[in-house]
Structures are given as structure tokens and as C-alpha cells.
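Asks: Give me a 3D structure for the following:
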Amino acid sequence: MFPAEVDLALGWAAEEGWNPGLGDAAAFRIADPQGFLVAEQDDIPLGCISAVCYGPEFGFLGLYIVRPGHRGRGIGMALWRAAMARFAGRSVGLDGVIAQQENYRRSGFAFAHRNIRFALADTPRPPAPSPADFALQPAATLPFAAIAGLDRLCFPVPREAFLHHWLAAPGHVALAAIADGTARGYGVIRPCRDGAKIGPLVAQDDGVAAALFAGLLAAAPPGPVFLDVPEPNTAALALAQQAGMTPVFETARMYTGTAPMLALAQVFGITTFELG
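Replies: You can find the predicted model right below:
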């Protein structure tokens, strides 16, 4: 895809109800500029898929869309084959919508866990707690290596270029929780087509997660706020429910090969369903 076509693909994602971030196209392309594929006929784009390679060992598949009116013609399978060819030699992850999960199983993907998207309506939000043993501060005030180390808890390989941009992209607010000079967690909130999303939200325990969550809520623009929670983290589910959030959507995290060992007990919010 050319850069403008990534914007087009995210527009299609919005029509599917996936609510991408306003600045996602630029951030996604930084992760892998060649990782976004489009199917065309007579120069008219009909479908898309992302096949983002994070180095030689791991990739993530997303944005798998064929336009209404063009489905059932083999376009999706052609996109799928092109994406999987890009991933040659890598293990691959994806967040599959319910309707496609059986197809992904037949293609060699194994279920790892459910993710649940929670939404908080544009209503009064919970106040930030005031713990005495740690403080919140902008993530940019910390050495990048400290944030990158926390990010490895929620992602199987380094993704420094993407993370640099994600922390500082226009409209994004990134906070870190600090105790005794050490980063105990971090989170990002970004504006979306509808409201805002928190992701990632990574914390060493539920108290740190609650403080970061409240701090990010305080920075949210008007509108609903969304949080994508890995279901195995019961503390994250409780955090969302105690904040008055309601489940609105779900995916299945699936992998080819051996699933990576992630510290899901410390992952309170997934970065994105499109890039992992």
C-alpha cells in the first residue's frame, strides 16, 4: 500500500465497527512500511490485509477486510496467501473476530485466549487514587529503555520504532508509574474515530494499573473510552467492571507455532487488535 491507502484501509476498519485511532496509519506504517497489502482490480481497491513483520521471528496479521459486494470471489484468499508468504519462517499472531476464528484454525492458528473490549460511556469517571508509594509522570520523562522493558511484558519481541512513535504521536498521552526510581507500569490513551482507547496498559500489580487507568481517563477527550482486556487477567477484568465499563466486542488471540510466553497477569490493556 501507498501511505494514503493505509488511511483508506483504516476507514474500512471504521466501517466494520473497529474504531481505529485517528493517528493509527502513521504509527502502523512505522512498524513495517511494507506490511500493508491491497487487492485491486482496474486500479480500484477491493480489499486489504496487514502482515507486519517484527524482525525475523514474529509477525502479526490484521486489517483483513474485503469490501462488501466483492466477497465470495477469492479476493480474501489471495490476500491471505500473500500475507502468509510475507511471514515465511516466522510465528504469527492475530486477533480474530468470532466469524473468522474457525477459518483461522483451519489455516494453522491455535487459540491462546479471548480478548474482551470494554467501553465506558461519556459519564463521570472514577477519580484517580492517591497512593503514597508511587507517582505518575509522563512516560517521555523516563529513559526509553525503561518503557521498552515494560513493553516486552505485553509483546513477544522488541518493537522500538513503533513504540517510539506510539508514545509521542499527536493526541497520544503516555503515563508511567514510578516507585523508588523504577518504572512499575505504563499506559497510553489515544483519540479514536469514536472517543478514545487505552492501550497498552501494563502494570506490575492491580494498584499500579488502577492508578494509571484513572490518570489516563483524566486525559481522555469527550466521548466513550475503550479498553481491550486479555481474559486470563482476572484483575484487569475486575478493573474494567469496577469502573463501570461494559463488554462490547471480543476477539480470539491466536498463534501459529508455539504461543509466546507473555506476562498476561501484568497486561491490563492490549495495544491494538490490528498490530498486537
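Asks: Please make it C-alpha for all contacts and neighbour counts, starting now.
Replies: Will do.
Asks: mind listing the helices for the stretch 101-250 of the chain?
Replies: For the stretch 101-250 of the chain, helices defined by DSSP state H, counting those that start in this stretch occupy the ranges 101-106, 144-151, 160-168, 206-218, 234-242.
Asks: what's the angle between the last one and helix 206-218?
Replies: Right, the one you point to is helix 234-242. 40 degrees (axes from the mean of the first three to the mean of the last three Cα atoms, to 10 degrees).
Asks: residues contacting the nearest residue to residue 86 once chain neighbours are set aside?
Replies: In space, not counting the residues next to it along the chain, residue 86 is nearest to residue 51; the distance is 6.8 Å by Cα to Cα, 6 or more residues apart in numbering. The contact partners of residue 51, by Cα atoms under 8 Å, 6 or more residues apart in numbering, come to 35-37, 59-62, 83-84, 86-87.
Asks: quick one more, to check against the first:
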Amino acid sequence: MTTPNNENDTNNSNIDKVVVKIEQKTESVKKVDANAILSTGTLPDGTKYHVRLMRLDDVDEVLQVWKSIGLYEGTNTIQSFHAIDPEGFYVAVSEKDGSIIGEVGAVFIEPTTAFIGLYAVRPDCQKMGVGYAVWKQMMKHVGEANVGLYALDTQYDMYRNKAKLEIEDPVKIVEFKKIGETSPETLANLTQSINNVELVQVGVNDEIINQIISYDQTVARHDRSKLIPLIIGEPDALCLAAIDQTSKKLLGYGVIHTSILDKAMVGPIFARSSNIAELLLYHLIDRFPMAKSSGFFLMTCDCNKDFMETATKLNCTKEHILPRLFRSSCPQIEWSQVYCITSPNYTVV
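Replies: Okay, here's the model as predicted:
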């Protein structure tokens, strides 16, 4: 008859131990956060929050906030950019439950220009000063340097007039989306082979990656030698390179990854001609099951009419046309060879 009571005592003891561990962990987190707090604020309901640097263990939650406002990013792309500039990422954290309620980042891919991305506030905390709080800390990181971003129509005036990003690049980015399955018949509308051109799958330790880095720099016109191996090496990424079989010259390269919206994300695709770019796109989609079964996103530039036509061959829908706004100057890019940008966040191309 005493067994149930003994079991209850044992269960209660275990629960008490768990509670103590949680309290110890919570207290530890509070102490760490207290040392990292950059600014504080209060929501209208009295909930306090603070702004701090983003940590890698925040990434999943940061992506959920981004997803909650209907936007996409690669599943592992933030980690790649964070490795380049870890001081450029900021989050607002509720002190009520420790959840992330706002975020932004500005990455210096090259020394003179930062590029902003993942600027978002959780829907239930919007228009309460959270966005301004993280933006303010981010701009301290940027300082007086040039900075830019892609602007949605609904935010264009705010960025241009309030944030003073007044210089608009003549080149705009066009976002395409393919929803659902891409049939073999539809995919067959693209170039599938080119005489004397070989496609090879690229890993971060392959010799050809040095050619890719060198070629990428001629297109982007700044050094992305640290970023490119990280993008290619993402665990969900597929990278293909097009090689002239006679000269062994690199003709272009492309990458495809998974995204947080359960579709594939294409980018970058840099190529020396539109037919090489289309060839790369065909094989990236064909070899990436998620792209064929669930759809994909790609972002090209409006000056590249051939590749916009390629997107229509795949029955993609045009989602947004995004102006590029900068503080002091527009970075010079070899746009004729950019068929798909790397990401909608953190990078000028």
C-alpha cells in the first residue's frame, strides 16, 4: 500500500530536479544575455525586450520569424554569411519568454559596402519600435560605410526617405517563383546539352573551386573567396560547373539549395552566355528532387532578358521587381554574366 506514495515521492523528486535544472539554465541564460545586451525596450503590453548580437543557435528561430512574414531564404545560408561577418547580425529578444521578436543583419562582403538582409519583426510585435531598435544597432556596425538593400514596394519610401538610402541602382532584381511540380515536358523546354561543354558537380575540396572563385570575382567585382566555398559547402547545396572540354576553361557555375518555404532556392548562377546559364539551370533543377517536385525560387536581373524568358519557359510566375537602394554609391557588377543572384539577403549580387 505504500508503493504509490513512494512512486509519487520519487516522481516529485525527479520533477523538482528538472525544475531546478531549468531554473539554473534560465538564470545562466539571463546572465549571458545581461552581458550581451546592446539596448532595451518595452512593448505596449509592458513586456520588456533587449537587442543583442545573433548567435548561431538563434538561426532556426530567426528563420521562423522570416517565414512568418511570408519571405524565404536558404535553409543554411545565414550560417554562411554569419561566418563572414558575425558582428553584423542582431536580434530583439522578449524578456518574457526568451523568444526572438525582431531581427536584421548587414554583412560586409567587401570592406567598403555592407548589404542588409532578413530585416523582420514578428507579426504580433510590429509597429511597436522593435524594428527601429534592431536597425539602430545594425547601423552602428555599418558606421559611415556604404550600405544597401533590396526594397519591396511597400517599404521603398521608408528606406529611401527615412533611412536615407537615396541612390537607386538602374538594375532591378526580378523574383520568380515556381509552385509545385515541374514536369519533364516543361523542363525539356530548356537547353539540355551543348556541344563540347561538360557539366561537373563541385565540392569544396575540388580543384575547380579555385577557378570558380576567380571567375566569381570578375563578375561580382569584389573578393568572395571566403563566401563561395561556404555557399557551395552548405549541407543541402548542389553546385555544378560548366567546362569547355577542349580548353578546360570555366564557362559558368550555379548553385541550388533547399529553402525555409519547402521549395528549392536557385543562386547564384554566373555564366559567360545565356545558353550556358540555361544549361546550368536545367541540370540544377533536374538533379534536385525538391525543385522538381515542390517548386523553386530564383532572382535574376531585369537587364538579362534571355534568362527572364528562360523562367517563363518553366511556367514561373513573376513575384516582385526589387529596386536596389544604396547610401552613397551603387557597386559595379558585371551584370551581363549574372543570371541568378546568390541570395535576397546580405549580398550585392
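Asks: Can you calculate the TM-score here?
Replies: Laid over one another, the chains give 0.93 as their TM-score (TM-score structural alignment, normalised by the length of structure 1), with 276 aligned residues with a Cα RMSD of 1.8 Å.
Asks: With respect to burial, which of the helices of the stretch 101-250 of structure 1 scores highest?
Replies: By mean neighbour count, with neighbours taken as mean count of other Cα atoms under 10 Å, helix 206-218 ranks first of the helices of the stretch 101-250 of structure 1 at a mean of 22.
Asks: can you give me the end-to-end distance of stretch 189-203 of structure 1?
Replies: 15 Å (Cα to Cα, to the nearest Å).
Asks: quick one: buried residues of it?
Replies: Within stretch 189-203 of structure 1, the residues that count as buried by 16 or more other Cα atoms under 10 Å are 189-192, 194-203.
Asks: Any chance of the helices of the stretch 101-250 of structure 1 in JSON lines with distance to residue 122 of structure 1 as columns?
Replies: Shown next, in JSON lines, are the helices of the stretch 101-250 of structure 1 (distance: least, Cα to Cα, whole Å):
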{"stretch": "helix 101-106", "distance to residue 122 of structure 1": "32"}
{"stretch": "helix 144-151", "distance to residue 122 of structure 1": "29"}
{"stretch": "helix 160-168", "distance to residue 122 of structure 1": "24"}
{"stretch": "helix 206-218", "distance to residue 122 of structure 1": "11"}
{"stretch": "helix 234-242", "distance to residue 122 of structure 1": "15"}
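Asks: Keep only those of the buried residues of stretch 189-203 of structure 1 that are in strands.
Replies: Per DSSP state E, strands hold the following members of these: 189-191, 196-203.
Asks: In those residues, find the pair that's most separated.
Replies: Using Cα to Cα, the two most remote members of those are 191 and 203, lying 21.7 Å apart.
Asks: Spatially central residue in structure 2, please.
Replies: residue 73 (4.3 Å; Cα atoms, centre = their mean).
Asks: To which residue of structure 1 is it aligned?
Replies: Here residue 73 of structure 2 is matched to residue 20 in structure 1, going by TM-score structural alignment.
Asks: Distance-wise, check that match relative to residue 7 of structure 1.
Replies: To residue 7 of structure 1, residue 20 of structure 1 is 10 Å away according to Cα to Cα.
Asks: Repeat that for residue 87 of structure 1.
Replies: Taken as Cα to Cα, the span from residue 87 of structure 1 to residue 7 of structure 1 is 23 Å.
Asks: same deal with residue 231 of structure 1?
Replies: 30 Å.
Asks: Residue 92 of structure 2: what's it in contact with?
Replies: 49-52, 100-103, 130, 133-134.
Asks: 7 Å - rerun?
Replies: Shown in contact with residue 92 of structure 2 (Cα atoms under 7 Å, 6 or more residues apart in numbering): 49-52, 100-103, 130, 134.
Asks: Quick check: closest non-adjacent residue to residue 323 of structure 2.
Replies: Per Cα to Cα, 6+ apart, closest to residue 323 of structure 2 is residue 172, 4.9 Å.
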